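Q: sequence unavailable; structure follows:
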């Protein structure tokens, strides 16, 4: 049994006490915070997400706030996706890259006003990156981390729960669009989004002192739909083909290699960070691609912490970046970041825990 040593480097979520009461059994670290990953019943939590409604503490999705006359300008400099037509109340998925075209984060960019944007980030310090770019470009914009902490309500019954709390206006929200409101006097942003393909919303709490209160409001409101605790579900996200930044990417991965090319607009302004490199990569063609791998093994395979090398005819051709036993497919599945010489249907072997596990490459998503 492992413990957690309190530290100023590791911040609790506003929903931390609520997840303890819900019976959280494990955490991971993400953006210098604790993120719940399990509540003691992995298969039950999976089926709750697939068939019902699940409540997640995802406060680790921190916001990088851009405020000021040049906020929109900075957002476009950071994002190799055209934001010129983005409207207030609209979010857009953006692959942020460094000057070499390497993916360094994949946030949702929320436009709250012409002079106010949030980047709802994955696990890397984009605040420092954005502040440095703003300073070197001489932009009139303040970069900060606001008191904003998302909670997710996910699953096919999530809309009914959120509409019960917030009103039927949420049913009209398009994907990644959002509205600002109050729930019991608590200021929030409600966005149709979330890291699953089962549908749902993220509720951006704008007052960290109200975390327990907001959690309990949704917990109570969701009882008719049998709401229960959960977390970003590894099995569901792999089945659904959702990329995890930092898990399925490394220090050399570009967006084209991991199915994010459709979110890159090559005609954005020339001063967009990384766009020159991304244009070269697009012209030459990426060297790797992201495919699915279904292993032959009938029993669950545990891949360990690191990527597992993939071989074809004895030659290393890529890596298995994740692996999970699918409750719906009843097979071991994962993502292969693999040489473009490989194709769907090819037979390959992944070396996992010292054993060669044969399987076949397939398209994504699995389901």
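A: Right, received. Where do you want to start? All of these numbers come straight from a predicted model, not from anything done at the bench.

Q: every contact and neighbour count from this point should use C-alpha atoms.
A: OK.

Q: can you tell me, leaving aside adjacent residues, what's nearest to residue 63?
A: Spatially, and ignoring its direct neighbours in sequence, residue 63 is nearest to residue 120 (4.6 Å; Cα to Cα, 6 or more residues apart in numbering).

Q: now do the contacts for the one you found.
A: Residue 120 makes contact with 61, 62, 63, 64, 107, 108, 109, 110, according to Cα atoms under 8 Å, 6 or more residues apart in numbering.

Q: closest one of those residues to residue 153?
A: Distance to residue 153 across the contacts of residue 120 (Cα to Cα) is lowest for residue 61, with 14.3 Å.

Q: quick one on the thing from earlier: need the contacts of residue 120 in CSV (columns: neighbour count, secondary structure and distance to residue 327).
A: Converted to CSV, the contacts of residue 120 look like this (neighbours: other Cα atoms under 10 Å; DSSP: H, G, I helix; E, B strand; the rest coil; distance: Cα to Cα, whole Å):
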residue, neighbour count, secondary structure, distance to residue 327
61, 23, coil, 27
62, 28, coil, 31
63, 27, strand, 33
64, 24, strand, 36
107, 25, coil, 29
108, 21, strand, 29
109, 25, strand, 33
110, 25, strand, 34
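
Q: run through the residues that contact residue 61.
A: Taking Cα under 8 Å, 6+ apart, one finds 31, 120, 121, 122, 123, 149, 150 in contact with residue 61.

Q: let's see if you can find the most crowded of those.
A: When the contacts of residue 61 are compared by neighbour count (other Cα atoms under 10 Å), residue 150 ends up highest, at 29 neighbours.

Q: next, count neighbours for the nearest residue in space to residue 95 that is not next to it in sequence.
A: Closest residue to residue 95 apart from its sequence neighbours, by Cα to Cα, 6+ apart: residue 106 at 4.4 Å. If you count neighbours by other Cα under 10 Å, residue 106 ends up with 24.

Q: comparison target, given below:
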């Protein structure tokens, strides 16, 4: 097996050795790190997530730590959702926009203390963005990437596994809420969250030297439930209607176009980055919307994460931003980002793999 030389441009996670032991067959570079994306049996990985419990290395989801007297002020300036009622121990899914009102990330904001927050995100460009805005506004904060690496435990049996390790108190955690925990001297935070709709938790490892230890503890606890490795499943996330920032968005996408309008509070102060632009967008009218699509072709096909043109009555109306074979629907499904004159039930054509394919537009989520 070829070796990977860790460096600052491409790091391995604290769970790297554990994923090798699990038989990982493919990685993808993400956020200057290697993310496991396959263990060689996609159907088994999907089945574990849907019917049992799956263990994911998602440490590529780095944290932007904001601390200091003006931390709460800065976090609100960066967030187009009102965070004034967020309390310690609570997380909130939060769109972040630039000055144009364009979506630049959608982290979960974790409030650790009145002056201490994590932005739990996929892309670390937000750390540079936060530093720039803090300097521009003259705010007293420190902004760093802490030694924090999430592991996800997902699936209908995930709660039983996590409760077996840490106690039944985890069953009382509300969605996006979190609490401190420790096992065998390993410090972590446990949050009810994860990039699936099958239920589960994210365990925020706070000692990068204990990755294999934590992995093996969870693995052992899950043996009776059929636990196995996996990764954020592209098919399940499409079936569940979960947005992928950067996958389903482009450099002009605003939150209203991708079903995030309910997380935008236009009454926030104009000091919040993006609010003036979002007010104008709302007043002028949103031009695109995100819908589902079902292709007529009902034979298994490889999925895709590149954009394909969508036509209605011969006119280009937008793009299909993702696609995959749905075991539950037994056909190819995906998302489209299309002009507002495309409506539910419309027949369209997708220029996919240089072949026109007939399809029907539908609502999201599929399930």
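A: Cool, got the structure. This structure is a prediction, so every number in the text was calculated from the model and none was measured.

Q: coming back round to it: pick the one among the contacts of residue 120 of the first structure closest to residue 171 of the first structure.
A: When the contacts of residue 120 of the first structure are ranked by distance to residue 171 of the first structure (Cα to Cα), residue 110 comes first, at 18.8 Å.

Q: which helix or which strand is home to the closest residue to the closest one other than its chain neighbours?
A: Sequence neighbours aside, residue 91 is the residue nearest to residue 110 of the first structure in space, at 4.2 Å (criterion: Cα to Cα, 6+ apart). Using DSSP states H and E, the element containing residue 91 of the first structure is strand 91-93.

Q: what helices or strands is that strand leaning on?
A: Applying 3 or more Cα pairs under 8 Å, 6 or more residues apart in numbering; DSSP states H and E, one finds that strand 91-93 of the first structure contacts strand 108-113.

Q: any chance you could map the helices in the stretch 1-150 of the first structure?
A: Listed in chain order, the helices of the stretch 1-150 of the first structure (DSSP state H, counting those that start in this stretch) span 16-22, 42-51, 71-78, 126-137.

Q: reformat those helices as a markdown table; add mean neighbour count and distance to residue 159 of the first structure.
A: A markdown table is the format used below for these (neighbours: other Cα atoms under 10 Å; distance: least, Cα to Cα, whole Å):
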| stretch | mean neighbour count | distance to residue 159 of the first structure |
| --- | --- | --- |
| helix 16-22 | 15 | 22 |
| helix 42-51 | 18 | 13 |
| helix 71-78 | 23 | 30 |
| helix 126-137 | 16 | 31 |
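
Q: columns distance to residue 300 of the first structure on top of those, output as JSON lines?
A: Listed next are those as JSON lines, based on distance: least, Cα to Cα, whole Å:
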{"stretch": "helix 16-22", "distance to residue 300 of the first structure": "28"}
{"stretch": "helix 42-51", "distance to residue 300 of the first structure": "13"}
{"stretch": "helix 71-78", "distance to residue 300 of the first structure": "41"}
{"stretch": "helix 126-137", "distance to residue 300 of the first structure": "36"}
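
Q: quick one, which of those helices is nearest to residue 352 of the first structure?
A: helix 42-51 (22.4 Å).

Q: the strand holding residue 91 of the first structure against the second structure, how far on average?
A: Strand 91-93 of the first structure, aligned to the second structure and superposed, deviates on average by 0.2 Å (mean Cα distance after the TM-score superposition for the first structure).

Q: check what contacts that strand and list those residues.
A: Taking Cα under 8 Å, 6+ apart as the rule, strand 91-93 of the first structure contacts 86, 106, 107, 108, 109, 110, 111, 176, 177, 178, 263.

Q: and the residues you listed, which two are furthest apart?
A: Pairwise over the contacts of strand 91-93 of the first structure, using Cα to Cα, the maximum falls at 178 and 263, 19.7 Å.

Q: so for the two, which residue has more residues nearby?
A: Using other Cα under 10 Å as the criterion, residue 178 of the first structure and residue 263 rank with residue 178 on top: 26 against 17.

Q: who are the neighbours in contact with the residue lying closest to that one once chain neighbours are set aside?
A: Among residues not flanking residue 178 of the first structure along the chain, residue 191 sits closest, at 4.0 Å (Cα to Cα, 6+ apart). Residue 191 of the first structure makes contacts with 173, 175, 176, 177, 178, 179, 201, 202, 203, 204, as judged by Cα under 8 Å, 6+ apart.

Q: can you lay out those residues as CSV showing secondary structure and distance to residue 161 of the first structure?
A: Below are the contacts of residue 191 of the first structure laid out as CSV (DSSP: H, G, I helix; E, B strand; the rest coil; distance: Cα to Cα, whole Å):
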residue, secondary structure, distance to residue 161 of the first structure
173, coil, 15
175, coil, 17
176, coil, 18
177, strand, 18
178, strand, 16
179, strand, 16
201, strand, 10
202, strand, 12
203, strand, 12
204, strand, 16
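
Q: so what does the residue nearest to residue 63 of the first structure match up with in the second structure?
A: If you follow residue 120 of the first structure across to the second structure using TM-score structural alignment, you land on residue 120.
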